[in-house]
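K.L.:
Here is a sequence with its predicted model. Questions after.
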Amino acid sequence: MPALLSPLTRTVTYTRWLHLLSGAVFVAVCSMVYPGFEGSGPVYWIELMLSPVPVLLLAAAVPGVRLAEGLQARLLLVPGQLVRHEREDLRSGIAVARAASWRDRRRTALWLVLRAEAGLAVALLSVQAPALTFSLLAAASGTAPDDELPLAPAGHHWSYALLAPLPLLVLAAVVVGGGAAMTAAARRLLGPSPAEKLAALEERTERLLEHNRLARELHDSIGHALTVSVVQAGAARAAGSPEFTDRALDAIEDTGRRALEDLERVLRLLREGGDGRAADRPKVADAGRLVESARASGAEVDVELSGPVTEVPGPVSREGYRIVQEALTNALRHAGPRVRVSVRIAYDRAALELDVRNPVPEGARTAADGGRGLCGIRERAVLLGGTAHTGPYDGGWRVHALLPAERPGP
């Protein structure tokens, strides 16, 4: 019994009941014009049911009607779910968007007619069922029942009291079942079209790609800052030189400040969205500060620049900076602060080539032993249509990336 009555304790049951009743409002308005409220018999009820259909069919041709019906269906048939405009959220199965095709209009027309007819039936039952219950109680108590009801009890008898709850139970069953049926119908008739589903999938894919990009940004920036700070602190302790310690502290401060700027920018993106002011992001021409930071840690870094690297197109330049940053981070982390690293950056209008090499001490862990850094390098290259290779090379370790970077000529 508690399981049977549990639907009556849920808010959604009553919001769906309200949705069903609201469908009868338009029928009542149309009945004021035709056929009125005074008729009776099968012909009258047929006319009452059919009178709003032409107007509903015309209304369905208006694109905004589908949006209004979808919004109302979400609010009342699936309350509690986040309601967003148009394609942003289709988890409820009910779209909130204007009709974009005649197929959408046809489905909206069928939905409007179904809602009106179901609403009329539920409205009549909602009035008649309580009235019949009172009539049965009256007949059981010996008073005159309402003779105008379709199923009015005949005579007086105490046993009518046993039947009194039955109309209310029927009403409850119709409200629960009808609400569930209308929800299913809304998902089918007001559900997203194939084009809307595709647009929602594309939007979700773009959000996931953006989140992955931000995760790579944090990994590279914060990982580099922590690695450099740890290595420089260890080198300063081992050197025992006040002068070296001062340089290390300056480098740690500068690296930490830039990491905080990157962190604030990424957090701002997550909170507000947008393109995150791409101009604020470091470019491959700024790789010199990465080199200086690595040198301050005790590493020997040889740099070779070829071509006008300051003219590398923005997206390629920014991703190139991150690739160099990750390669230097891995060299310091896995080969130690005294490692010798060679960095070559070449740009020839058609492509940006990045080549970072370092020896690997015997017994040292390599970047391939774990972490997401190398995967991030390859992902960055692939997203730009380029290639990246990482791994052992000539007794050491090599990160080599080739990124298409064609820029318009003068």
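P.N.:
Looks like it arrived, so ask away.

K.L.:
make it CA atoms for all contacts and neighbour counts henceforth
P.N.:
OK.

K.L.:
Can you classify Asn358 by secondary structure?
P.N.:
Classification of Asn358 using DSSP: H, G, I helix; E, B strand; the rest coil returns strand.

K.L.:
Run a quick neighbour tally on Ala285.
P.N.:
Ala285 is flanked by 18 other residues according to other C-alpha atoms under 10 Å.

K.L.:
Structure two is appended below for comparative analysis:
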Amino acid sequence: MRRFEGGGSAAGTVVTTAVESTGGVREFARLLLGRRARLRWVHLILGGALAMPYVLLGEVFVGPITGSQNVFGDFRLQLLSFAAGLPLAAATSLFPLTRPLEASAVRWLCGVDADLLVYGPARTRAAKGRTAAWFTLHLGFGGIVAGMSLAVPPFAVVLIVLPLFAWLRDSRLGLPEVLGHTWALALSPVAGIACLLALAGCAAGAGALLARWAPALLGPAPEDRLAAAEARAADLAVRNRLARELHDSVGHALSAVTLQASAARRVLDSDPEFVREALAAIEDTTRRTVGELDAVLGVLRDGDTPGTGPAPTLAVDLGGLLRRVRAGGLRLTATLTADPETLPPVLSREAYRIVQEGLSNAVRHAGDDVEVTLRVELAEGHLEITVENPLVPSDSQRPGGGHGLRGIADRARLLGGTVEAGAGAGTGSGGSEGASPQGAGMWRLHVRLPVKFPA
């Protein structure tokens, strides 16, 4: 019984070994003749085709130097012409289109990740040198593999069929004399298959080397990576600014419209004139917000340009902002000691958004039955904005909250200012937006912006 088990174990081992051997053969065949290997072979053949004009130019110089009248018929002179043509190829690689075309070919034929390549012209001296090195390697390897692809297959086919056709042995094909021996004739098919495998191996190896070297020679240099990082940072900054604009304009509009509609509903029967004013304010608010929304979305759409409507500022629309907020029934006391006309445009625009978001937070979290105080004043070379409202219990607040205080802090930081927000004066910016503790007290937002700030 133990012998039977032992025999079964041995048989299983043999089967497993056979399966593993079959898998190894398939993997080897894939490396030599798989889709990626074939595409890289095509890439090398293209390199050989590109090398032909340079080889012909090399023959123009090699012929007179060597005194030969038939350079094409001498294999050694052909190699010398090929070597003479490669420096010419390196010189012509300095044309701007060389790197984009080579990078595209490497991406599609060699299977190199697109993020590892640069598709723009080489600008710096180092980038041009790497492009020249790559072009020379591509044409050099391509010329060798292309030449082998033309010469090796016919010779290998002759070796494979040589034992079957006696007339091939008798013809003047220039075959080695050793093939006249019986033992050599019997091994000629094996030699022919070995030649084909050697050709496939050389092509696969050369293609793999070029694919490995491509990111180093055609990829981004440190200065390219720095430029790309700066471009991404600039794009992110623009998108963050647009997100803040969208949040502040739309968020304020929704809060104001909600307040106005709520107040109009309560006095619908008793005060028609107030309802009429509230509806007019809703109409004006939504019209202005749609215009700002179109401007922001126009930047986000691919191929579109920003809208032509000017951004609201303290000098242009502070009075309208206060009027629309009051139209909803909010009891707002505003004190303005700074002249908005004298403020820099950037400061006036950012300060408008800060005031707008501060009032929106007061409406959203304090409600419309409390007194809100707004102060905009100049003090010691700074524009100070203060919004105060009584704290209310959390169960009395309207639902909402988001990134308003964070947006205010971002705007202030870009201008070199500071933000304090919390229960009471000078409490810092701790706590989440809209999180009002229970009990009496005042919620205070204080923003201090320098009038003169770095450009």
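P.N.:
Ah, there it is. Predicted, not measured: the structure shown is a model, and the values here were computed from it.

K.L.:
Now do the helices in structure 2.
P.N.:
Secondary structure of structure 2 by DSSP state H: the helices cover 2-33, 35-66, 75-92, 98-109, 125-161, 166-170, 182-218, 222-266, 272-300, 314-327, 345-366, 404-414.

K.L.:
Can you spell out the matching residue range in structure 1 for the longest one?
P.N.:
Read it as helix 222-266 of structure 2. Mapping helix 222-266 of structure 2 onto structure 1 (TM-score structural alignment) gives residues 194-238.

K.L.:
And for the last one?
P.N.:
Across structure 1, the stretch matching helix 404-414 of structure 2 (TM-score structural alignment) is residues 373-383.

K.L.:
any idea how far the residue most central in space within structure 1 lies from Ser101 of structure 1?
P.N.:
The centroid of structure 1 falls nearest to Arg204 when counting by C-alpha atoms, centre = their mean (5.7 Å). Distance check for Arg204 of structure 1 against Ser101 of structure 1: by C-alpha to C-alpha, to the nearest Å, it reads 23 Å.

K.L.:
now swap in Tyr44 of structure 1 and tell me
P.N.:
For Tyr44 of structure 1 relative to Ser101 of structure 1 (C-alpha to C-alpha), the value is 36 Å.

K.L.:
okay, these two: which has more neighbours?
P.N.:
Neighbours were counted for Tyr44 of structure 1 and for Ser101 using other C-alpha under 10 Å; Tyr44 has more, 15 against 11.

K.L.:
Next, the contact list for that one, please.
P.N.:
Counting by C-alpha atoms under 8 Å, 6 or more residues apart in numbering, Tyr44 of structure 1 touches Pro35.

K.L.:
counterpart of it in structure 2?
P.N.:
Going residue by residue (TM-score structural alignment), Tyr44 of structure 1 aligns to Leu77.

K.L.:
now do Val312 of structure 1
P.N.:
Per TM-score structural alignment, Val312 of structure 1 is aligned with Leu343.

K.L.:
Nearest residue to its match in space, please, no chain neighbours.
P.N.:
Excluding the flanking residues, the one nearest Leu343 of structure 2 by C-alpha to C-alpha, 6 or more residues apart in numbering is Val451, at 7.1 Å.

K.L.:
ditto for Ala315 of structure 2
P.N.:
Spatial nearest neighbour of Ala315 of structure 2, excluding adjacent residues (C-alpha to C-alpha, 6+ apart): Pro340 at 4.6 Å.
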